[in-house]
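> Mind looking at a prediction? Sequence and model below.
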Amino acid sequence: MKKIFLFLFFGMIASAFSSCVILSPKKYKALLSRQDSLNKGLSESQMLNENLEGLIARLRKDTTGLSAALGELRNRYSEIDSNYTKLRSNSSTEINKLSTDLKKREQRLREVEEILRKRDEATNQLKEKLQQALLGFTKNGLTVEIRNGKVYVSLTDKLLFPSGSIIIDEKGKQALGQLADVLKQQPEINIAVEGHTDSQKITNLGQIKDNWDLSVLRSTSVVRYLTDVSKVESVRMTATGRGEFQPLGPNATADSRSKNRRIEIVLSPKLDELYDLIKQ
């Protein structure tokens, strides 16, 4: 551009000389001033051009950076969108699975509740039957009660055995016979016979060494009578001795010790159906 201005300037001078026109000092100064103005404009234009070229370079650089950042953001968006789609799909599957499992558990819970309801109903009915059958022995220390879903028939030792003996007396045989009549009508009932004693030390009882022996032998005597004489199924029976270690009360008086010396016949409904349900 500078060359263009110089060319124009010299052209003007040449034209002036060629026309044989003699410039006056005033016109000559005006031409010089014009030249300075053109030179100044040229410098400013060049500086502006350089600034514009720098700005264009920076904009191109920024555009390249922004394009790269935009590409990276698009890739990340695609990745997030893909993960979200997978997560939503997996979540739907998991939710459906959990919903199915929850329905199955609710169904099992209802079945368990129904079995327990039937058990409680059967337990109450059994208690009523036993109370009616053994009503005549309640004055002799026989009680029937429900504890933890089981029926406990408690017979004091004076109802079953002579003092210090493991041989059942006639009154005891009568009570066990009437008890057996009810049990034989209830084949779904398991029977556990537990012997209990007071805390008094055993003395002069021959081969019976201690309260453990006495409680076990009295328990097995009852089991043998129920199975051998009254014909209750042996497979339903168990015999255990608790000794002095599960008293009903303190052994401080003769009356309380008498209550602790007892046979407890524990009757519990078979819950095979419930156990099978829990195992599933």
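On my side now, so go ahead.
> from here on, contacts and neighbour counts on C-alpha atoms
Fine.
> Which parts of the protein are strands?
Listed in chain order, the strands of the chain (DSSP state E) span 142-147, 150-156, 189-196, 237-243, 262-269.
> what angle sits between the second one and strand 189-196?
Read that as strand 150-156. 40 degrees (axes from the mean of the first three to the mean of the last three Cα atoms, to 10 degrees).
> circling back to that earlier point, please produce a markdown table containing the strands of the chain, extended by mean neighbour count.
Shown next, in a markdown table, are the strands of the chain (neighbours: other Cα atoms under 10 Å):
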| stretch | mean neighbour count |
| --- | --- |
| strand 142-147 | 17 |
| strand 150-156 | 21 |
| strand 189-196 | 24 |
| strand 237-243 | 19 |
| strand 262-269 | 23 |
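> do you know which of these lies nearest residue 80?
strand 262-269 (59.2 Å; Cα to Cα).
> Give me the contact list for that closest one.
119, 122-123, 149-157, 188-197, 218-219 (Cα atoms under 8 Å, 6 or more residues apart in numbering).
> Comparison target below:
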Amino acid sequence: MIKKTLLIAIGLMLLSSCVSKKIYTDLEDKYANLKKENRSLTDDVESLSADKTKLTNDLNSLQSAYDNAVKERDQLRSDYAATKSNLDNLKASYTALEKNSSEEITKNSKKNRELLAQLEAKEQALAAESARLNKLKTELENRSKRVAELESVIAAKDANMRALKDAISKALTNFEGKGLTVEQRDGKVYISMENKLLFQSGSWSVGSEGRRAVQQLGNVLAENPDIAILIEGHTDNVPYKGNAQLSGNWDLSTKRATAIVNILRENNAINPESLTAAGRGEYAPVASNDTTEGKAKNRRIEVILTPKLDEISKLLNEI
């Protein structure tokens, strides 16, 4: 456009030299108009160029915004897909959890019923055990009471036996040192009388001094009716060869025990039911038969006094 205007101007200048003033004036006016038009067109071009630049910038901005929008859309699509997948997974997990929860609730409910049944059974067993323990406690208290009574009875009988021993020792004081001993052991009183106090060798007839000792013993026993009286005859190990009526030491020991029983029976205060005679022969020695002194100790009568245990037996049966 500018080159065209310049060419026109140059042409006018060339023509001005050869054309009339009027024509020149017209041409100047046209040139002025063209120049004015040129400026206007230049302004329009500049304005359009600015508009173009602005439009280009706007287009670039819109393109950038579009690209960002596409990117955001794609990101949203990705987020949507991930969120939808998570939602589906949550729904599946919830469904599985709901199913499992129902099964667990049913299982736990059944287990709870079983536990309650076991608990009820244990409570019943505990109640029964408590009742049994209470019964045992009552029985134990009763037995403890009977044991205390038994201990009291035994203590009383021991005291009575000590008193009896003392009374017998006192009554037979005159025979001490003559083969007579009195002792208490195992709840019983043992009176041992050697044959030299009672019998002649090979005889079962009691001598006068021996009879007097047995009678004095009988006087004490008569005052103690609750005593069982066992009279045992003992010999040494020398075979008996005396009276043909006797078969041996055992027979002799029994005869001697019976002789003592008969003397005691002369005391009417002694209950015959409390008396027992037994022969032990040579089979319960208290000393060696290898010496004369030992044989003398083995030839003896033992009177064993035992408290009657009816009351104790009754208490024992009740325990």
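Sure, I can see it. Just so it is clear, the structure is predicted and the values come from calculations on it, not from any experiment.
> do you know which of the strands of structure 1 lies nearest residue 75 of structure 1?
Nearest to residue 75 of structure 1, of the strands of structure 1 and by Cα to Cα, is strand 262-269 at 67.3 Å.
> Where does the closest one end up in structure 2?
Aligned by TM-score structural alignment, strand 262-269 of structure 1 falls on residues 300-307 of structure 2.
> distance between the matching stretch and the chain's centre?
Mean C-alpha position of stretch 300-307 of structure 2 versus that of the full chain (Cα atoms, centre = their mean, to the nearest Å) differs by 54 Å.
> before we move on, what about stretch 222-239 of structure 1?
44 Å.
> what sits up against it?
168, 173, 176-177, 180-181, 183-184, 189-194, 216, 219-220.
> try 10 Å this time
Contact with stretch 222-239 of structure 1 is made by 160, 166-168, 172-173, 176-185, 187-195, 215-221, 240, 263, 265-267, 270, as judged by Cα atoms under 10 Å, 6 or more residues apart in numbering.
> Next, the distance between the ends of it.
9 Å (Cα to Cα, to the nearest Å).
> Can you list the buried residues in it?
222-227, 230, 232, 237-239 (16 or more other Cα atoms under 10 Å).
> Over to stretch 117-125 of structure 1?
By 16+ other Cα under 10 Å, the buried positions in stretch 117-125 of structure 1 come out as 119-120, 122-124.
> before we move on, what about stretch 173-189 of structure 1?
Buried, per 16+ other Cα under 10 Å, within stretch 173-189 of structure 1: 173-177, 179-183, 189.
> In structure 2, what range does that stretch match?
Using TM-score structural alignment, stretch 173-189 of structure 1 pairs with 211-227 in structure 2.
> Please work out which residues of structure 1 line up with stretch 28-38 of structure 2.
The aligned range for stretch 28-38 of structure 2 is empty, by TM-score structural alignment.
> what does that stretch contact?
Contacts for stretch 28-38 of structure 2 (Cα under 10 Å, 6+ apart): 1-2, 5-6, 8-9, 12-13, 16, 22-27, 39-45.
> Could you dump the buried residues of stretch 117-125 of structure 1 into TSV with distance to residue 41 of structure 1 added?
Converted to TSV, the buried residues of stretch 117-125 of structure 1 look like this (distance: Cα to Cα, whole Å):
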residue	distance to residue 41 of structure 1
119	111
120	111
122	115
123	116
124	117
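> which of those sit farthest apart?
Of all pairs in these, the most separated under Cα to Cα is 119 and 124 at 8.6 Å.
> which neighbours do those two share?
Joint contacts of residue 119 of structure 1 and residue 124 (Cα under 10 Å, 6+ apart) are 149-150.
> Show me what residue 110 of structure 1 aligns to in structure 2.
Checking TM-score structural alignment: residue 110 of structure 1 goes with residue 148.
> what about its match, how many neighbours?
13 (other Cα atoms under 10 Å).
> got a list of what it touches?
Residue 148 of structure 2 neighbours (Cα under 10 Å, 6+ apart): 142, 154, 315.
> so how far is residue 109 of structure 2 from it?
Taking Cα to Cα, one finds residue 148 of structure 2 at 56 Å from residue 109 of structure 2.
> which residues does the closest residue to residue 235 of structure 2 other than its chain neighbours contact?
Closest residue to residue 235 of structure 2 in three dimensions, ignoring its sequence neighbours and counting by Cα to Cα, 6 or more residues apart in numbering: residue 299, at 4.3 Å. Residue 299 of structure 2 is in contact with 193-196, 199, 201, 233-237, 253, 281-282, 285-286, counting by Cα under 10 Å, 6+ apart.
> For residue 209 of structure 1, which of the strands of structure 1 is the nearest?
strand 237-243 (11.8 Å).
> which of the residues in stretch 248-264 of structure 1 are buried?
251, 257-264.
> Tell me which two in those residues are the farthest apart.
251 and 264 (17.9 Å).
> mind listing the helices in the stretch 101-250 of structure 1 by residue range?
157-160, 170-184, 211-224 (DSSP state H, counting those that start in this stretch).
> Just put those helices in a markdown table and tack on distance to residue 58 of structure 1.
Output for the helices of the stretch 101-250 of structure 1, formatted as a markdown table (distance: least, Cα to Cα, whole Å):
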| stretch | distance to residue 58 of structure 1 |
| --- | --- |
| helix 157-160 | 109 |
| helix 170-184 | 102 |
| helix 211-224 | 102 |
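> nearest to residue 60 of structure 1, of these?
helix 170-184 (100.2 Å).
> related to what we said a few turns ago, show me which of the buried residues of stretch 222-239 of structure 1 is closest to residue 12 of structure 1.
Nearest member of these to residue 12 of structure 1, counting by Cα to Cα, is residue 238, at 138.0 Å.
> Quick one: map that closest one onto structure 2.
Per TM-score structural alignment, residue 238 of structure 1 is aligned with residue 276.
> Out of the helices of the stretch 101-250 of structure 1, flag the one nearest residue 97 of structure 1.
Per Cα to Cα, nearest to residue 97 of structure 1 of the helices of the stretch 101-250 of structure 1: helix 170-184, 46.7 Å.
> just checking, what residue in structure 1 corresponds to residue 262 of structure 2?
In structure 1, residue 262 of structure 2 lands on residue 224 (TM-score structural alignment).
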